[in-house]
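Chemist: What follows is a predicted protein model with its sequence.
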Amino acid sequence: MPEPSKVSIQEPPLNVLVLYDHISTYTTTVKEYLESFLLYSKHRIFYAAATSGNHAPPTTVDLSLFDVVIIHYSVRLCYDWHILPVYAKAVARFDGLKMLFIQDEYDHTDLARQWMKKLGINVVFTCVPEQFIEQVYPSALLPKVDFIPVLTGYAPLPNAKFSSHKPFAERKYVIGYRGRRLPFHYGDLAREKSFIGQEMRRICEARGISVNIEWEEIKRIYGDKWYAFLRDCRATLGTEGGSNVFDFNGTLKSDVDNALKKKPDLSYEEIHHHFLAKHEGNVRMNQISPRIFEAIALRTVLVLFEGDYSGVVKPNLHYILLKKDFSNVDQVLEKLLDDCYLEELTECAYRDIIESGNYSYRGFVQMVDAQIDRRVKTAKNSAILTGVVAFRRNIEETWQLVAVQPESPVVSMFTSQPIGQSESPPPGTGRLGGLRYRYQIVVMNLFNYASKLRVEHPRLYVIVRAIYRGMQTVWKIMNRLLMRSK
């Protein structure tokens, strides 16, 4: 009698909750990072807006139905005010696997380490290179935490926008770039983001070369408009990301800010000499930016300062190397006019970086799933009944509520996908519905601005906080009026 064939029994998927900041999803890289879990994980993924940007948070949170809780890097644990207390308490009480994805680890590192202990984090996916992890996160301080190095982002998710690209002869600009002015205390890597643009624009404008290079915050480009912009550029500039100056407790930023208040005309070089030099490079981050992956996906040539770039891209194979003193700028600009060379360079970069799948979100999420499987041996087997709460017909629309109580904001629930601030549905249309919604938007924007002020301008924050508390009183009065109208 033949032996019965062995049937492989597939383990049921786990219930995984991702905590995130819904205001940060206006950037493509944050949104794609969040959505990658939904697209590629074998487990059931849910999301919750868990930061101070959520203007109508739940009063209680029960995480016991989940097997795993993930804290996304958009929840900034380098601050003590960003994660909502109701979620912080719930995570601390949670008895399942707790995983943290963290970035910008050079900011208030001590506070982030305190959060790891307070929340009982088991696994941290860090952007700190492996050889520096012990220096940043001593095992004596965090003995029960596993640290796994990852990139800040990966190749863009599959998108029709990447299926074709403009011939180089049809592109409007020789070079397009959006840099950023960052505070002095972040050091040389941060300084390079604006310096490369400023110097290249000066050189190109003097030679009559068509460029679109900016570094002011108001000139930033996001979402699909950024992709459209890159498609119109023969090349874009780039530098290594992150900071090699670790400000463990915030005193370095405070010292630099105080020096600039006393003498506003201090140069970066003077600040660096007096405050930063002894800290610069003690930990080398030198990360590759997600925007480098985006440029490669669109077959836009990369002109990058010399650097390591997390070991992903190589000079003359994937990008044109620009020396930091601009001594080879003539050769760089000459190469940018050679269409055949540019085609070969971009095709090689696309094949090695994008097409290979070596730096895909699929591979990244599979790695995360493997880490979960190693640590979760017994699932809670919670059955979660999901229902239709909201819908939209295309991604340009806001969500339309179909809930029993349409006043309940979707961002306060566990949802089946991340919801951005601009996508949040308005409340129900009662007599005061439209007015109340407009009021909520004003309060939310004020609160988000105040959160930034608390760090950057403490005195102004006190004034804004007083205004906010006054508006809270008005809100209570409006609530009473609404209840009477029902």
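Modeler: The structure has been received and is ready for your questions.
Chemist: C-alpha only now, for contacts and for neighbours.
Modeler: Fine.
Chemist: contacting residues for Ala206?
Modeler: Ala206 makes no contacts at all, as judged by C-alpha atoms under 8 Å, 6 or more residues apart in numbering.
Chemist: That one and Glu199, how far apart?
Modeler: 11 Å (C-alpha to C-alpha, to the nearest Å).
Chemist: what's the answer for Val332, then?
Modeler: Here Val332 is placed at a distance of 14 Å from Glu199 (C-alpha to C-alpha).
Chemist: Tell me which of those two has more neighbours.
Modeler: Val332 (16 against 12; other C-alpha atoms under 10 Å).
Chemist: in whatever helix or strand the more buried one lives in, what's buried?
Modeler: In this structure, Val332 sits in helix 329-335 according to DSSP states H and E. Going by neighbour count (16 or more other C-alpha atoms under 10 Å), the buried part of helix 329-335 is 329, 332-333.
Chemist: so which of these comes closest to Arg454?
Modeler: Val329 (42.1 Å; C-alpha to C-alpha).
Chemist: what about the closest one, distance to Pro409?
Modeler: 53 Å.
Chemist: those helices in this structure, which residues are they?
Modeler: 28-40, 85-93, 109-119, 133-136, 188-206, 223-231, 251-262, 268-271, 290-297, 329-335, 339-349, 361-375, 433-456, 458-485 (DSSP state H).
Chemist: Next up, a structure to set beside the first:
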Amino acid sequence: MRILILHELDDLASARRTSINHAFALVKYAPQHEYTLHSTRQPVTARLRGQVFDVIVLDTTFLCWRWARPRSLWLDRILEAYDFVAKSDAVKVALPQDEYDHAEILDNWLSDWKVDLIYSVCYDHREEFYPRVRNSARILEGLTGYVDDVDVDLMERFAVPFKDRQIDVGYRAKALPAYFGRTGQVKAELGDRFRSRLTGRKLNWDISTQERQTLVGDAWFQFLGNCKFTLGCESGSSLLDARGEIRECVERQLQRDPTASFEELEQACFPGQDMRKVYTAAGPRLFEAAIARSCQILTPGNYVGALNPGEHYIALAPDCSNAEDVYEQMQDKDANQARIEACYRALVDNPKFRYRNFVAGLLAEVRDAATRKARRLPDCGTLPGTIPDELALRESYTRAVLRAHQHHIEDVKEIRLLPNFLHAVIVTLVRQMLSLARRIRG
């Protein structure tokens, strides 16, 4: 099949590992197809417009253009530049996240483009988010990230034996703006609250919500593999901002008064609206910490329906009022080891949460959607589950990516510009192959 993946990952060196895994899972686990990977940082050429695709995937990062300001300038430009997608008869797949943010804009966009499949990470609220497109699209339950086979192998190299880990409690989180409501504030406040509750305890902390201390690539796995315990909570919002009006109001208020408190912003922009509903989903870190065999300390939540407090993680109240009890549980080495292994079995060993199986399921849904559209698709060939080993997977992945960018090389000749993305992909793949070769020799 000829598959177009639209994304916004131009610089892989600074991109989060989970974003790369999510955007290019099809390339990695179904490399037998012909891919065109197109970043919106690249020009939309005549060749791209004229090519016929069987499947078009709208990645999470591509759909983030609904947040661009001013919308009349940026989103309208995107819709105009990629109008060939709306006209295409391909099976169209959308992978949105943060669906509560600009929900109406997203719903109209996917409906106008006649999207066939939507993988919703806030699946329980799908009827609220997609009142228009749900009449024509099939909405399936999706996750913000899955377990990647290569990540499991890499962590075996990066993870430090538990007793030798230098960080007692680790945490990284982004400080979310007020327009995500009180639920959004918990994510940023959790680390500082927990640390302040246990002041005086001899713990080695590595907690930060600063953008400059964000960890990407191998550094993130090295961090998790050196943490005995990892803090966490579900990501999300307790506000539904259908058209971005709450966000615009908050940003205007902060321009007038950068020191405005959450309560002041609430009163000015969304009085009485917060916490009417809570829209949450488990982030990729849930799986990454499990891969690292770091004992997780989590606020209560659904956690993909796979984890139970006490059995798989230590439960922490959102206000950290039970921090002392959590500290006592952290001292029980046997219980913590049991939690680590139970969490690993529930998440990492469960095929349901593997990218390999997500891709297989997505391709099956694509075939069903094509049948509903009375369209014949080329043979899928080997399915993801039949790739024999990691070496074959890496080699197939490399061939698929280089084949995908052969078309972009033709575009380079047309526009006389080497896309940064092409260079970054090649460099990343070469590094992966060299790393694999060294590990095989060792």
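Modeler: Sure thing, it's come through. The structure displayed is predicted, hence computed values, not measured ones.
Chemist: Could you tell me the TM-score of the two chains?
Modeler: The TM-score (TM-score structural alignment, normalised by the length of structure 2) is 0.79; 391 aligned residues with a C-alpha RMSD of 3.2 Å.
Chemist: Pick the most deeply packed of the helices of structure 1.
Modeler: Comparing those by mean neighbour count (mean count of other C-alpha atoms under 10 Å), helix 290-297 ranks first with a mean of 23.
Chemist: what range in structure 2 matches it?
Modeler: Aligned by TM-score structural alignment, helix 290-297 of structure 1 falls on residues 284-291 of structure 2.
Chemist: Next: stretch 446-464 of structure 1.
Modeler: Going by TM-score structural alignment, stretch 446-464 of structure 1 sits over no part of structure 2.
Chemist: Output the helices of structure 1 as CSV; include the columns distance to His318 of structure 1.
Modeler: Shown next, in CSV, are these (distance: least, C-alpha to C-alpha, whole Å):
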stretch, distance to His318 of structure 1
helix 28-40, 21
helix 85-93, 43
helix 109-119, 34
helix 133-136, 29
helix 188-206, 19
helix 223-231, 17
helix 251-262, 36
helix 268-271, 32
helix 290-297, 9
helix 329-335, 13
helix 339-349, 5
helix 361-375, 20
helix 433-456, 38
helix 458-485, 45
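Chemist: Asn159 of structure 1 is nearest to which of those?
Modeler: Comparing the helices of structure 1 by C-alpha to C-alpha, helix 290-297 comes nearest, at 9.8 Å.
Chemist: after superposition, how close is that closest one to structure 2?
Modeler: Superposed on structure 2, helix 290-297 of structure 1 shows a mean distance of 0.4 Å to its aligned residues (mean C-alpha distance after the TM-score superposition for structure 1).
Chemist: Report the distance from the helix holding Val332 of structure 1 to the chain centre.
Modeler: 33 Å (C-alpha atoms, centre = their mean, to the nearest Å).
Chemist: and what of stretch 95-112 of structure 2?
Modeler: The answer for stretch 95-112 of structure 2 is 16 Å, by C-alpha atoms, centre = their mean.
Chemist: residue range for it in structure 1?
Modeler: On structure 1, the counterpart of stretch 95-112 of structure 2 by TM-score structural alignment is residues 101-118.
Chemist: first to last residue in the matching stretch, what's the distance?
Modeler: 16 Å.
Chemist: One more: stretch 234-244 of structure 1?
Modeler: 30 Å.
Chemist: Likewise for stretch 126-137 of structure 2?
Modeler: End-to-end span of stretch 126-137 of structure 2 (C-alpha to C-alpha): 11 Å.
Chemist: Residues in contact with that stretch: which ones?
Modeler: Contacts of stretch 126-137 of structure 2 (C-alpha under 8 Å, 6+ apart): 99-100, 103-104, 107-108, 110-111, 114-118, 120, 139.
Chemist: and of these, the nearest to Ala159 of structure 2?
Modeler: Of all the contacts of stretch 126-137 of structure 2, Ala159 of structure 2 sits closest to Ser120, with 32.1 Å by C-alpha to C-alpha.
Chemist: measure that closest one to Ala281 of structure 2 for me?
Modeler: Distance from Ser120 of structure 2 to Ala281 of structure 2, by C-alpha to C-alpha: 10 Å.
Chemist: overlap in contacts of the two?
Modeler: Residues within reach of Ser120 of structure 2 and of Ala281 at once, by C-alpha under 8 Å, 6+ apart, are Leu143.
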